[in-house]
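1. Make a model of this:
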Amino acid sequence: MIFWKIIYNLILLPLLFAMFCTGSLFLEKIRLGMIGRFRSYQDLKSFMERTGTGKTIYWFHASSHGEFEQVKPVLAGLKEVEPLSFSVVSFFSPSGYNHVNDEHIDCKIYLPFDFPWLIRKCLNLVQPKKIILAAYDVWPNLIWVSRSMGIHSALFAAQFSEGTSKLSPVIRNFYRNVYGSLSAIYTISEQDNKRLQRILHPMKRPIVRVLGNPRYDQVKQKSDNFTTERTESVLLRPKRLIAGSIHTEDEHVILDSIVNLMRDIKDLTLVWVPHEPSDRIVSEAESFFQLKHFTTARLGLNNPDQIETRVIIVDSIGKLSQLYWDGQVAYIGGGFSSGVHNVMEPAIARLPVFFGPYHKNFNEAKELIADGGGFSIENGTALYEGIKNLFENRVTFIKASYAATEVIHRNLGSATRVVRNLIHD
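-> Have a look, this model is predicted:
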């Protein structure tokens, strides 16, 4: 372990820090994160002055807004069991820090820089009972220093994809020292568990359990706000395609096929949701669809049913999970670039879900495909043919809709299991 601590702290971490400093000169997202990290200790100090010493504090960490969807039901469950406890939630990305507002968060910060002296300083200040990490954003010094201070650290919703680089000889040795310093790791599936055991071998530490993905519970909880108002069959909704979390790479593949679908299916409308709905990106989408002779409107504060244009363009964040309940079929972006985004939200809304080929790291996408509720496409033609087939075959559509929702219901209960084990392990 000493070898890897030296390599990480004297070579890898300084290189990473230099890259972030350079990137902050050109990219606002990186710059915001850097500025936020410089004030994290002061934010923690202010929180502790308000809270006082001797309190039970849990420190949660999520990389971004998406990963907080896994944290949220666990955080709520823990607060229910220990109502007098406090929670610190740290984020790596501005998308989490800027857009997550939750009643159960007592202190929200950017994750401090992973320098060992700074991590120790922050942990000495807060004295958390446990550090709880979501999914994959594991920072070595945070784990190593926690262990040296006797602070319990747990990673939940852990996922290890087939062919992960963490199983290659040198990288595996590094991660064995990192994961082996955690107190507990809760994986999503048995396959994840087996890959983790290969990384850890021959270490006997930490506690490892298969507890599922709490994100299913969060998706179900959010959907409960809409299901009472939308008990009718998905086929009774408007014939509408919801294109959610669209990246530039998705546009290159699917735009022409969506235009052809809308020309061939005259009553089909579209809700277009850019991953980052800046004014420039929204304006470009408006121009594209108008050039194709489709009427467009920005969603603003309206509901889709209040707008009669063929294309509705979403110009703000935080609305996508509700919009799925106003459609019949969904395409989810990211599958031609960084990896497919949240396919659970359209699935719980009973929508057959289409997405690109980069989904191998997402168990929920693989389950949807296996059950017939999700469809991976390699090109725009496959999207055109797949959606047209669903609209032309009622039985096929209903089967896909049911299969999508069934995947969610089959995986519920993970948040409760995670909370139970966090308390007892």
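2. hey, let's count contacts and neighbours off CA atoms from now on
-> Fine.
3. Which of the helices or strands spans residue 59?
-> Under the criterion of DSSP states H and E, residue 59 resides in strand 57-62.
4. next one: residue 123
-> In this structure, residue 123 sits in helix 116-126 according to DSSP H and E.
5. Check residue 108 too.
-> Here residue 108, judged by DSSP H and E, is contained in strand 107-110.
6. Now do that strand: which elements does it pack against?
-> helix 28-38, helix 40-51, strand 86-91, helix 94-99 (3 or more C-alpha pairs under 8 Å, 6 or more residues apart in numbering; DSSP states H and E).
7. What is the neighbour count of the nearest residue to residue 86 once chain neighbours are set aside?
-> Using C-alpha to C-alpha, 6 or more residues apart in numbering and skipping the chain neighbours, the partner closest in space to residue 86 is residue 57 (4.7 Å). Neighbours of residue 57 under the rule other C-alpha atoms under 10 Å: 20.
8. same for the helix or strand containing residue 224, what does it pack against?
-> If you go by DSSP H and E, residue 224 is part of helix 215-227. On a contact count with 3+ C-alpha pairs under 8 Å, 6+ apart, helix 215-227 meets helix 65-81, helix 320-323, helix 344-348, helix 394-410, helix 414-424.
9. rewinding a little: among the helices and strands packed on strand 107-110, which is nearest residue 164?
-> Using C-alpha to C-alpha as the measure, strand 86-91 is the one of the helices and strands packed on strand 107-110 that comes nearest residue 164, at 24.1 Å.
10. To compare with the earlier structure, here is another sequence to fold:
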Amino acid sequence: MKPALPDPLPAKSFFATWFSHFSYNYLILPFLYIGLRLAAFFNAKIRRGIAGRKHLFERLEKKLRPFTSRESTILIHAASMGEYEQARPVIRELRRRFPELCIVASVFSPSAYDHIHDRSEADVLTYLPVDFRHQVRRFLDRVQPMALLVIRHDLWPNLLWEAQRRGIYTMLLDASVHRGSLRHRKLVRYFYRQVFAAFSAVCAISETEL
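-> You can find the predicted model right below:
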């Protein structure tokens, strides 16, 4: 049985959407990527993460091949080991209720990938690619999920915006924003309002987080 999901929410105003996409793709993301590449010279974990993403799409396509006959696919993203532990009961429940689903789990952290690799409840474990639009599109073309579930706070705007554009149901689970978070700052809050607008549903840990 295929799970029934409501339609994703519509996008917000054109200007807000354009400004968020432009600032992220032409200012924020390039700066973050350059910083990541520079930091890799001094941080072995970052180097492992970069190396682990080489030939990502070829490996992903090979891993998905045995599940092409499955009725549909759900993608669950967890940044690191802690978030993946929170995802485990969700994966187990999906497996129990919808055994015909192909469940793909993505992680960002190389430590999480190495630790989970041989004991993942998901059918496929993969790195999430860097959040450039062309890589996100290629990733979603491979996975073709009917739904994207994100655990906690690892929000990658292009992934969410592209999922929304494709009509993929997106849900944020165990959402929380602590009081000292930069996301409370006015400009940052304005940007993240457009990111959160891409979600079809947000499940917060308490009413105070909404």
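11. Can you calculate the TM-score here?
-> For this chain pair, the superposition-based TM-score is 0.87 by TM-score structural alignment, normalised by the length of the second structure; 193 aligned residues with a C-alpha RMSD of 1.4 Å.
12. what residues does the helix holding residue 123 of the first structure touch?
-> When contacts are defined by C-alpha atoms under 8 Å, 6 or more residues apart in numbering, helix 116-126 of the first structure is touched by residues 41, 44-45, 48, 57, 112-113, 141-142, 145-146.
13. returning to that earlier point: figure out how far the strand holding residue 108 of the first structure is from the centre of its chain.
-> Centroid separation for strand 107-110 of the first structure versus its chain: 18 Å, with C-alpha atoms, centre = their mean, to the nearest Å.
14. cool, stretch 56-74 of the second structure as well?
-> 17 Å.
15. now do stretch 86-102 of the second structure
-> For stretch 86-102 of the second structure, the distance to the chain centre is 17 Å (C-alpha atoms, centre = their mean).
16. Who are the contact partners of the counterpart of residue 42 of the first structure in the second structure?
-> Matched by TM-score structural alignment, residue 42 of the first structure corresponds to residue 58 in the second structure. Residues near residue 58 of the second structure by C-alpha under 8 Å, 6+ apart: none.
17. wait, what's in contact with the equivalent of residue 87 of the first structure over in the second structure?
-> Alignment note: residue 87 of the first structure maps to residue 103 in the second structure; criterion TM-score structural alignment. Residues near residue 103 of the second structure by C-alpha under 8 Å, 6+ apart: 73-76, 91, 122-124.
18. which one of those residues has the most neighbours?
-> Counting neighbours by other C-alpha under 10 Å, residue 76 leads the contacts of residue 103 of the second structure with 25 neighbours.
19. close enough to count as contact, that one and residue 106?
-> Yes. Using C-alpha atoms under 8 Å, residue 76 of the second structure is in contact with residue 106, at 6.2 Å.
20. and the residue nearest the centre of the second structure, what is it in contact with?
-> The residue lying closest to the centre of the second structure (C-alpha atoms, centre = their mean) is residue 77, at 4.4 Å. Taking C-alpha under 8 Å, 6+ apart, we find residue 77 of the second structure in contact with 105-107, 128, 148-151.
21. Let me have those in TSV, adding distance to residue 28 of the second structure and neighbour count as columns.
-> Output for these, formatted as TSV (distance: C-alpha to C-alpha, whole Å; neighbours: other C-alpha atoms under 10 Å):
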residue	distance to residue 28 of the second structure	neighbour count
105	26	26
106	23	23
107	21	23
128	18	21
148	24	24
149	24	21
150	21	27
151	23	24
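22. what would those look like in JSON lines with distance to residue 97 of the second structure?
-> Shown next, in JSON lines, are the contacts of residue 77 of the second structure (distance: C-alpha to C-alpha, whole Å):
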{"residue": "105", "distance to residue 97 of the second structure": "17"}
{"residue": "106", "distance to residue 97 of the second structure": "21"}
{"residue": "107", "distance to residue 97 of the second structure": "24"}
{"residue": "128", "distance to residue 97 of the second structure": "26"}
{"residue": "148", "distance to residue 97 of the second structure": "17"}
{"residue": "149", "distance to residue 97 of the second structure": "16"}
{"residue": "150", "distance to residue 97 of the second structure": "19"}
{"residue": "151", "distance to residue 97 of the second structure": "20"}
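23. on that earlier part again, average offset of the helix holding residue 123 of the first structure relative to the second structure?
-> In the superposition against the second structure, helix 116-126 of the first structure averages 1.2 Å from its aligned positions (mean C-alpha distance after the TM-score superposition for the first structure).
24. start and end residues in the second structure for that helix, please.
-> Taken onto the second structure by TM-score structural alignment, helix 116-126 of the first structure occupies residues 133-143 there.
25. ok now the helix holding residue 123 of the first structure, how far from the chain's centre?
-> Computed by C-alpha atoms, centre = their mean, the chain-centroid distance of helix 116-126 of the first structure equals 27 Å.
26. do stretch 170-183 of the first structure as well
-> Offset of stretch 170-183 of the first structure from its chain centre (C-alpha atoms, centre = their mean): 24 Å.
27. how about it, aligned to which bit of the second structure?
-> Stretch 170-183 of the first structure corresponds to residues 187-200 in the second structure, going by TM-score structural alignment.
28. related to what we said a few turns ago, pull out the buried positions in the helix holding residue 224 of the first structure.
-> 215-220, 223 (16 or more other C-alpha atoms under 10 Å).
29. Give me the helices and strands touching the helix or strand following it, please.
-> For helix 215-227 of the first structure, the following helix or strand on the C-terminal side (DSSP H and E) is strand 240-246. Judged by 3+ C-alpha pairs under 8 Å, 6+ apart, strand 240-246 of the first structure is in contact with strand 269-274, strand 329-332.
30. Where in the second structure does the longest one fall?
-> What that stands for is strand 269-274 of the first structure. Going by TM-score structural alignment: strand 269-274 of the first structure matches no residues.
31. Would you mark the buried spots in stretch 177-195 of the second structure?
-> 177, 183, 191-195.
32. gap between it and the chain center?
-> From the chain centre to the centre of stretch 177-195 of the second structure is a distance of 18 Å (C-alpha atoms, centre = their mean).
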